[in-house]
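**Q** predicted model, plus sequence, below.
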Amino acid sequence: MSKQVLGVLCSGRGTDLQSIIDAIGRGEVDATIALVLTDKPDAYALTRAEKAGIKALCIDRKQFDGRQPFEEALIKALDEAGVTLVVLAGFMRILTPYFVRHYAGRIMNIHPALLPSFTGAHAHRDVLAYGVKVSGCTVHFVDEGTDSGPIILQAAVPVLDDDTEETLGARVLEQEHIIYPKAIQLYCEGRLKVDGRHVRILPAQK
């Protein structure tokens, strides 16, 4: 099986990107990152990519007249780089069906809550407001809804009585950095089978 080629989309610090770069460096993820894309020119993810010798581009949404021209530019860059799996790592734009259909079954995202609960951009705030005792993170395939695609892996994190968004977010992020590379490697090994809403993890080949 040929090695998967990743295109990683980020909007901010790029800590999930760094966890993937590090996992590849340790030989835990059998893939290459061909391209890092951001939608913000000041995203630190660009610096992380540069330090790792990975091609990085900013495609600024503000420079486009509408969502489709913006997504067309994303697709052009990803396709030209030969990307086979799109990895959303803190990409703070909702992708339209136009983009999702182009990469159907080949887009992953990580969300900082246990889906299907607490979707959207303010998961930690919503978790604390609701008073749940357990939160966590979810890696899922991206479909045409918001945080609604089939779930690949999840990790649970206790919610403490004195938690703030920052303290809870820091503990969840530690788990993100563990399970996102694992999910990518399962994809690279061809071990993820999607059956409706269910993602079956197939046994490793001997």
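**A** All right, it came through fine.
**Q** CA atoms for contacts and neighbours, from now on please.
**A** OK.
**Q** for Leu46, pull up the helix or strand it's in.
**A** According to DSSP states H and E, Leu46 maps onto helix 45-51.
**Q** show the subsequent helix or strand relative to that helix.
**A** strand 56-58.
**Q** which helix runs longest in the protein?
**A** Counting residues, the longest helix found in the chain (DSSP state H) is helix 165-188.
**Q** tell me the helices and strands packed up against that helix.
**A** Secondary-structure packing of helix 165-188 (3 or more CA pairs under 8 Å, 6 or more residues apart in numbering; DSSP states H and E): helix 15-25, helix 123-130, strand 134-141, strand 151-158.
**Q** Ala77 is nearest to which of these?
**A** helix 15-25 (18.0 Å; CA to CA).
**Q** what angle sits between the helix or strand that that closest one is followed by and helix 15-25?
**A** Counting by DSSP H and E, the next helix or strand C-terminal to helix 15-25 is strand 31-38. Orientation check (axes from the mean of the first three to the mean of the last three CA atoms, to 10 degrees): strand 31-38 against helix 15-25 gives 160 degrees.
**Q** contacts for the helix holding Leu46?
**A** Helix 45-51 is contacted by residues 10-15, 17-18, 36-38, 55-58 when judged by CA atoms under 8 Å, 6 or more residues apart in numbering.
**Q** what's the closest of the residues you listed to Leu186?
**A** Distances from Leu186 to these, taken by CA to CA, are shortest for Leu17, at 17.1 Å.
**Q** now the helices and strands packed on helix 165-188 in JSON lines, with distance to Gly82 and mean neighbour count?
**A** Output for the helices and strands packed on helix 165-188, formatted as JSON lines (distance: least, CA to CA, whole Å; neighbours: other CA atoms under 10 Å):
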{"stretch": "helix 15-25", "distance to Gly82": "18", "mean neighbour count": "20"}
{"stretch": "helix 123-130", "distance to Gly82": "33", "mean neighbour count": "17"}
{"stretch": "strand 134-141", "distance to Gly82": "20", "mean neighbour count": "24"}
{"stretch": "strand 151-158", "distance to Gly82": "24", "mean neighbour count": "19"}
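**Q** do you know which of these lies nearest Tyr180?
**A** That would be strand 134-141 among the helices and strands packed on helix 165-188, by CA to CA, at 6.4 Å.
**Q** got another, please set it beside the one above:
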Amino acid sequence: MSARIAVLASGRGSNLQALLDAIGAGRLDARIAGVFSDRPDAAALDRVEPALRWSADARTFPDRAAFDAELARAVAACAPDWVFCAGYMRILGEAFVRRFEGRLLNVHPSLLPRYKGLHTHARALRAGDAEHGASVHFVVPELDSGAVVAQVRIPVLPGDTADTLAERLLPQEHRLVAAVMALAASGRLAERHGQVQLDGQTLFRPLRLDSAGVLHPDSRD
């Protein structure tokens, strides 16, 4: 049976659309079991039928834990095999993370462990980096600190701004998301004791996405 993916999103949902496109093209054997947002006006919700949408304004809850508990109940109700954070802008509390531990993934626009948190493109430029990229990682309670499954890299070009860098990275990020979730949906991906496992073998370095959209072990020295 196709894997069931719950998607958490706060914005326009372009990574959700990448998953929907991969499913439609037969590159991802999965179905979207639900889309969940902390922003009822998030455009991501409009990318799926109403029956698959859940949202609540996090600001109306007494605290983070109360919102996370309600979100966790809603996500669990759709019985997901995987939970994917696709531009979800709230930090998930420890109770939520522990409930879905080992099947909770996030995409982050940097080459982790570099530039956890926000404003990653500007930070890469300020540091004078020669390359930038995106990472898909398992979620742990510490921000952007879980084991990294795979990365995609792009060069930083002369004259790049944070906006141009973000614009060039986004299509590659979409390809990365679809490729990693295809591994997850096929049962090849797992997390054990803080390390990524692929086909039962521990990955000591993140996989790397090539220009054909295929994930390979990173063979660089």
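**A** Alright, I've got the coordinates. Quick caveat, the model's predicted, so the values are computed rather than measured.
**Q** care to give me the TM-score?
**A** TM-score of the superposed chains, computed with TM-score structural alignment, normalised by the length of the first structure, equals 0.92; 200 aligned residues with a CA RMSD of 1.5 Å.
**Q** for Leu186 of the first structure, find the nearest of the helices and strands packed on helix 165-188 of the first structure.
**A** Short answer: strand 151-158, nearest of these by CA to CA, at 9.3 Å.
**Q** read off where stretch 113-129 of the second structure ends up in the first structure.
**A** The alignment of stretch 113-129 of the second structure onto the first structure (TM-score structural alignment) spans residues 116-132.
**Q** stretch 155-164 of the second structure now?
**A** Using TM-score structural alignment, stretch 155-164 of the second structure pairs with 158-167 in the first structure.
**Q** contacts made by the matching stretch with the rest, please.
**A** His124, Arg125, Leu128, Val132, Lys133, Val134, Ser135, Gly136, Leu168.
**Q** closest to Arg200 of the first structure out of these?
**A** For those, the nearest to Arg200 of the first structure is Gly136 (20.5 Å; CA to CA).
**Q** redo the helices and strands packed on helix 165-188 of the first structure as CSV? Include distance to Gln68 of the first structure.
**A** Putting those into CSV (distance: least, CA to CA, whole Å) gives the following:
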stretch, distance to Gln68 of the first structure
helix 15-25, 25
helix 123-130, 27
strand 134-141, 21
strand 151-158, 27
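**Q** which of those sits closest to Leu78 of the first structure?
**A** Closest among those, once you apply CA to CA, is helix 15-25, at 16.1 Å.
**Q** give me the mean distance between the closest one and the second structure.
**A** Helix 15-25 of the first structure, aligned to the second structure and superposed, deviates on average by 0.5 Å (mean CA distance after the TM-score superposition for the first structure).
**Q** got it, and stretch 174-184 of the first structure?
**A** Averaged out, stretch 174-184 of the first structure is 0.8 Å away (mean CA distance after the TM-score superposition for the first structure).
**Q** in that stretch, what's buried?
**A** Glu174, Gln175, Glu176, His177, Ile179, Tyr180, Pro181, Lys182, Ala183, Ile184 (16 or more other CA atoms under 10 Å).
**Q** my guess is the last one contacts Val29, does it?
**A** Yes: with the criterion set as CA atoms under 8 Å, Ile184 of the first structure and Val29 qualify as a contacting pair; they are 7.0 Å apart.
**Q** alignment lookup: Ala178 of the second structure to the first structure.
**A** Ala178 of the second structure maps onto Pro181 in the first structure, by TM-score structural alignment.
**Q** verify the stated contact: its match with Ala23.
**A** Yes: contact status for Pro181 of the first structure versus Ala23: in contact at 6.5 Å, counting by CA under 8 Å.
**Q** mind listing the shared neighbours of these two?
**A** With CA under 8 Å, 6+ apart as the test, Pro181 of the first structure and Ala23 both reach Val29.
**Q** figure out the helix or strand that Leu78 of the first structure lives in.
**A** Residue-wise, Leu78 of the first structure maps onto helix 67-80 under DSSP H and E.
**Q** distance between that helix and the chain's centre?
**A** 18 Å (CA atoms, centre = their mean, to the nearest Å).
**Q** ok, average deviation of it from the second structure?
**A** Looks like 0.9 Å for helix 67-80 of the first structure (mean CA distance after the TM-score superposition for the first structure).
**Q** in the second structure, what range does that helix match?
**A** So helix 67-80 of the first structure sits over residues 64-77 in the second structure, by TM-score structural alignment.
**Q** and the contacts of the matching stretch?
**A** Ala6, Gly34, Phe36, Trp54, Ala58, Phe61, Leu92, Gly93, Ala95, Phe96, Arg99.
**Q** returning to what we had before: pick the one among the buried residues of stretch 174-184 of the first structure closest to Gly82 of the first structure.
**A** Ile184 (16.9 Å).
**Q** give the contact list for that closest one.
**A** Ile184 of the first structure touches Val29, counting by CA under 8 Å, 6+ apart.
**Q** and it, how close does it get to Glu166 of the first structure?
**A** 26 Å (CA to CA, to the nearest Å).
**Q** if we can go back for a sec, list the buried ones in the helix holding Leu78 of the first structure?
**A** So helix 67-80 of the first structure, judged by 16+ other CA under 10 Å, has buried residues Arg67, Phe70, Glu71, Leu74, Ile75, Ala77, Leu78.
**Q** ok, now stretch 96-113 of the first structure?
**A** Going by 16+ other CA under 10 Å, stretch 96-113 of the first structure has these buried residues: Phe99, Val100, Tyr103, Gly105, Arg106, Ile107, Met108, Asn109, Ile110, His111, Pro112, Ala113.
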